[in-house]
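Enquirer: Sharing a model that was predicted from the sequence below.
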Amino acid sequence: MYNLLDGLRIIEASSFVASPTAGLYCAQFGAEVIRVDQIGGGPDYHRWPVTDAKDSLYWENLNRAKKSVALDLASPKGREMLQELVRATGQFITNFPADGFLSHAKLAERRADLVTVRIMGWADGAPALDYTVNNAVGYPLITGQGPEPVNHVLPAWDLLTGAYAAFAMLAAIRKREQTGIGSEVRIPLSDVAIGTAANLGGLAEVLHNNADRPRLGNAVYGLFGRDFVTKDSVRTMIVVVTHRQWANLVAALGLRSAVEAVETQEGVSFAADDGLRFEHRRGLFPLFEKAIGALSYDQMEAKLDEAGVVHSAYRTMWEAAHNPRLVGDNPIFSACSANPSGFAYPAAGALGTIPQMERSDAKPAPRNGQHSEEILSTALGLSSGEIARLIDSGTVGIAK
């Protein structure tokens, strides 16, 4: 946690991954992010993974360092109070529909400088999820080896959209500071997905070749890279991204003569051409399979580390959780025992490190309605009596 955004208050009304991620990143850099949910929790409040008591580990990690206000959003009064919180604050992150009671136009009627960042499925307002957008842009059909499409478990477009939304919020605030003008930034998952594919050259590639990229399994497109198995059955990914790494890898494995034989046979030189190494991978891979297969993992690791070659054994997430380099000795993590679930485990704080500033520990997620009374008092100026009446009427919820 860093206080780069100290003094910035943001209302978040959201669920699932992308929109909460945007609020999380702002909170990790010091913004006061106030998540407003339905009393009892929104649709993602009990999403898996969960503890034995059905507390969501997913929810409490995507909502760390935030505050929680619980309202009856099915009631006109509850919706009106959320609108007033947004107007009073001036910054709003949401994945609620563009039309309806949280439309930017409606909210900005009494707050012209409002900044709204709205995460959407499709740009036309149709719903979408990471897993449906991903297959729409084609990645599952160039993943794996086929014939079936291969989905991945990482919600990449949700996470990219959340990060882009946090950036968009700060960009829109900067513009407002310069001009006094508010704005709504709409960020559809579909646009993030297809735009990223275009940024990586994917659209130009298929249009230029008039064909889709072949499915390569674990081989890396356009580079020398693939998984190999050591003598003691450790599967390791090796990727060469520079010409020096290529030369060092060949030397470390004692393959100079064998590689030169392939070069002579094919009439090429691999020394300074990533693409040629990729194109002739079928002639090269067996050489490396044999050399790596003759070494134990420890032997291979020592050779490749000395050579400066990038590699990593395949590990389970359980193993990663017990890896000191990734977790135990990593300063982004701190012990957190105040989680709503009651389960104590390492919690991630800000993912960036600022050497010139002291990092504070990661904060827990709130309980549903934990800060309702505080925020309604400070943001809307309601008296304790007014708040008590709203609680008694069921319009406002508090943590129990």
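Expert: That came in fine, so what should we check first?

Enquirer: From here on, just use CA atoms for contacts and neighbour counts.
Expert: Noted.

Enquirer: Just the buried positions in the helix or strand encompassing Ala204, please.
Expert: Using DSSP states H and E, Ala204 falls within helix 202-209. Within helix 202-209, the residues scored as buried using 16 or more other Cα atoms under 10 Å are Gly202, Leu203.

Enquirer: what does stretch 259-273 give?
Expert: Going by neighbour count (16+ other Cα under 10 Å), the buried part of stretch 259-273 is Val259, Val262, Glu263, Phe270.

Enquirer: got the residue ranges for the helices in the stretch 151-300 of the chain?
Expert: Along the stretch 151-300 of the chain, counting by DSSP state H, counting those that start in this stretch, helices occupy 156-179, 189-199, 202-209, 243-252, 256-266, 274-279, 281-293, 297-307.

Enquirer: May I have the residues that are in contact with Gly369?
Expert: Gly369 makes contact with Ile39, Ser68, Val69, Ala70, Leu71, Val396, Gly397, Ile398, Ala399, according to Cα atoms under 8 Å, 6 or more residues apart in numbering.

Enquirer: ok, now which ones touch the fourth one?
Expert: Spelled out, that is Ala70. So Ala70 contacts 36-41, 368-370, 372, 396-398 (Cα under 8 Å, 6+ apart).

Enquirer: cool, and the last one?
Expert: Ala399 makes contact with Arg367, Asn368, Gly369, Gln370, His371, according to Cα under 8 Å, 6+ apart.

Enquirer: quick one: it from Pro76, how far?
Expert: For Ala399, the distance to Pro76 (Cα to Cα, to the nearest Å) stands at 22 Å.

Enquirer: take a look at this one as well, against the first:
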Amino acid sequence: MSKPLDGIKVLDLSWVFSAPYATLMLQDLGAEVVKVERPGAGDRSRSIPPFKESVSGYFYMLNRGKKSISLNMKSEEGKQLFLDLAKEFDVIVENFVAGTVDKLGIGYEAVKEVNPKIIYASLNGFGSEGPYSKLPCIDGIAQAMGGLMSQNGLEGGKPLKTGPAVADSLSGIYLTVGILSALLERNQTGKGQRIEVSMMDSVFSVLEETVIRTSMTGEPLMARGNKDPLGAPWEAFETSDDKWVIVCASGNDRFIKVYHGIGRDDIVKEFEGDDIPSMEKRAANLDYLNSIFADWAKNRTAEQVLRFLADLHVPAGEVKTGKDLIKDPHLLGRNMVVDVEHPVLGKVKLPNLPIKFFGREMGIRSGDKPIEPQLGEHNKEILQSLLGLDESEINSLKEKGIIYEAGLINSSR
């Protein structure tokens, strides 16, 4: 079955999470992705746990189905091989510190000379311009400097980053959007271009009302835990079966329904009023209002609390763990949790592509057996099919250390 990006070839210089997340999405949409890895070590995520028999589940998760060549681009011959390959690709993706690829002689200007139609997509911490541009960055730094950490955590507590690397994944999603937009424009103009996504920019762009609120009031929006002044009850509440339920009862009507429903008409009478005055009064007493609902919820199971709130059309949900999610009936029904088989890792579950095309399946399917590439596994295939090199030329490149194959990684498959 055809996919939207069938025929698109991506040369992927990226490593670890942010940009490999983008190229994984491109692959799930039909693109052929060829990773270019460092000789010897390869993508750093090959050394990130969990492991089974020295195979990284983390690397597998992000690189299933991609191909790998290992190329020493610090050598002149390796750099020339890269530029020769670049002629045959539609997209190049990299996520080094800004300016690194230019120093190596494989940046956009060099590639554009040999392939004017190339889409050259860069993802880095702070972009190629500005006072932070040369600073190294990983997810936690982007969350801090982009403003997320100051708003995450408990009220009055120390700043907290999120558990999952949301700066990485968010910037990867933005990079995907940029690449798809550039490909669409190239179809119209015939011209390639350079695009860039900054992790700090990406985090800053999703801070909701932070910028407008601060510019209007002069006061920064600080961490408030699970609470929100838009309504009550609004918090995570523990239930009698040791589960947690988050409730987000926005608006005056939901406030009235909830507290009337738990038998606290006295609270309704005390706080009921016109929307704006009532909202401000509730916000000023949110801890008190939450404590009343907490006392009610702790004597009921999560299922009872959620059923009560669902009947009132109040947004609420169970706080789910990873164990809950991989067997969640809704995610399973939407093909978001996929059972796959790996020759070393065995039967494992993976998250699927969340973009749904009606009438066509994207991503992976349960029962599939996608594998990740060994380091340099596709050197011969790529160099022969795209550059026309013969066996002796490829062997010569190996002997000179220009290309590298790791014969021991995943050798049992």
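Expert: Yep, that arrived. In this text, all values refer to a predicted model and were calculated from it rather than measured experimentally.

Enquirer: hmm, back to that, let me have the contacts of Ala70 of structure 1 in CSV, extended by distance to Arg226 of structure 1 and secondary structure.
Expert: Formatted as CSV, those follow (distance: Cα to Cα, whole Å; DSSP: H, G, I helix; E, B strand; the rest coil):
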residue, distance to Arg226 of structure 1, secondary structure
Val36, 46, strand
Asp37, 45, strand
Gln38, 48, strand
Ile39, 50, coil
Gly40, 48, coil
Gly41, 44, coil
Asn368, 46, coil
Gly369, 49, coil
Gln370, 49, coil
Ser372, 52, helix
Val396, 55, strand
Gly397, 53, strand
Ile398, 53, coil
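
Enquirer: Can you tell me the residue that sits opposite Ala302 of structure 2 in structure 1?
Expert: Residue pairing (TM-score structural alignment): Ala302 of structure 2 is matched to Tyr297 of structure 1.

Enquirer: Would you mind confirming that its match is in contact with Phe228?
Expert: No: assessed by Cα atoms under 8 Å, Tyr297 of structure 1 is found out of contact with Phe228, at 10.5 Å.

Enquirer: Between these two, which contacts overlap?
Expert: Common contact partners of Tyr297 of structure 1 and Phe228 (Cα under 8 Å, 6+ apart): none.

Enquirer: Could you pick out the buried ones from the contacts of Gly369 of structure 1?
Expert: Neighbour-count burial (16+ other Cα under 10 Å) is assigned, among the contacts of Gly369 of structure 1, to Ile39, Ser68, Val69, Ala70, Leu71, Val396, Gly397, Ile398.

Enquirer: Which members of those residues are the farthest-apart pair?
Expert: By the measure Cα to Cα, Ser68 and Val396 form the most distant pair in the buried ones among the contacts of Gly369 of structure 1, at 11.4 Å.

Enquirer: Common neighbours of those two, please.
Expert: With Cα under 8 Å, 6+ apart, Ser68 of structure 1 and Val396 have common neighbours Gly369, Ser372.

Enquirer: Neighbour-wise, give me the winner out of the contacts of Ala399 of structure 1.
Expert: Within the contacts of Ala399 of structure 1, most neighbours by other Cα atoms under 10 Å means Asn368, with 26 neighbours.

Enquirer: Quick check: that one vs Phe343 of structure 1, distance?
Expert: Taken as Cα to Cα, the span from Asn368 of structure 1 to Phe343 of structure 1 is 17 Å.

Enquirer: Just want the most central residue of structure 2.
Expert: Centroid check for structure 2 by Cα atoms, centre = their mean gives Ser169 as the closest residue, at 2.0 Å.

Enquirer: Please say which position in structure 1 that residue maps to.
Expert: Match for Ser169 of structure 2 (TM-score structural alignment): Leu159.

Enquirer: For the aligned residue in structure 1 for Glu155 of structure 2, give me its contacts.
Expert: Residue pairing (TM-score structural alignment): Glu155 of structure 2 is matched to Gln145 of structure 1. By Cα under 8 Å, 6+ apart, the contact set of Gln145 of structure 1 is Arg215, Leu216, Gly217.

Enquirer: Identify the residues contacting the last one.
Expert: Each residue near Gly217 of structure 1 by Cα under 8 Å, 6+ apart is listed here: Thr143, Gly144, Gln145.

Enquirer: try 10 Å
Expert: Ile142, Thr143, Gly144, Gln145, Gly146, Arg226, Asp227 (Cα atoms under 10 Å, 6 or more residues apart in numbering).

Enquirer: And for the first one?
Expert: Contacts were defined as Cα under 10 Å, 6+ apart; by that measure Arg215 of structure 1 touches Pro140, Leu141, Ile142, Thr143, Gly144, Gln145, Gly146, Pro147, Tyr221.

Enquirer: Can you tell me how far the nearest residue in space to the last one that is not next to it in sequence is from Leu141 of structure 1?
Expert: Just to be clear, that refers to Tyr221 of structure 1. Leaving aside its sequence neighbours, Tyr221 of structure 1 sits nearest to Phe278 (Cα to Cα, 6 or more residues apart in numbering; 7.2 Å). The gap separating Phe278 of structure 1 from Leu141 of structure 1 is 20 Å, by Cα to Cα.

Enquirer: What ranges does structure 2 have for its strands?
Expert: Along structure 2, counting by DSSP state E, strands occupy 9-12, 32-37, 51-52, 55-56, 67-70, 91-94, 119-124, 193-198, 231-238, 244-250, 316-318, 337-342, 346-351.

Enquirer: Next, count neighbours for the equivalent of Gly394 of structure 1 over in structure 2.
Expert: Here Gly394 of structure 1 is matched to Gly401 in structure 2, going by TM-score structural alignment. Counted with other Cα under 10 Å, residues neighbouring Gly401 of structure 2 total 17.

Enquirer: and the residue nearest to Gly401 of structure 2 when sequence neighbours are not counted, what does it touch?
Expert: Counting by Cα to Cα, 6+ apart, Asn72 is the residue found nearest to Gly401 of structure 2 once chain neighbours are left out, at 7.2 Å. Residues counted as contacts of Asn72 of structure 2 (Cα under 10 Å, 6+ apart) are 36-40, 78-79, 81-82, 400-404.

Enquirer: In PyMOL, select just the buried ones from those residues.
Expert: The buried subset of the contacts of Asn72 of structure 2, as determined by 16+ other Cα under 10 Å, is captured in PyMOL by this line:
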select buried, resi 36+37+38+39+40+78+79+81+82+401+402+403+404
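
Enquirer: Which of the contacts of Asn72 of structure 2 lies at the shortest distance from Ser122 of structure 2?
Expert: Val36 (14.7 Å).
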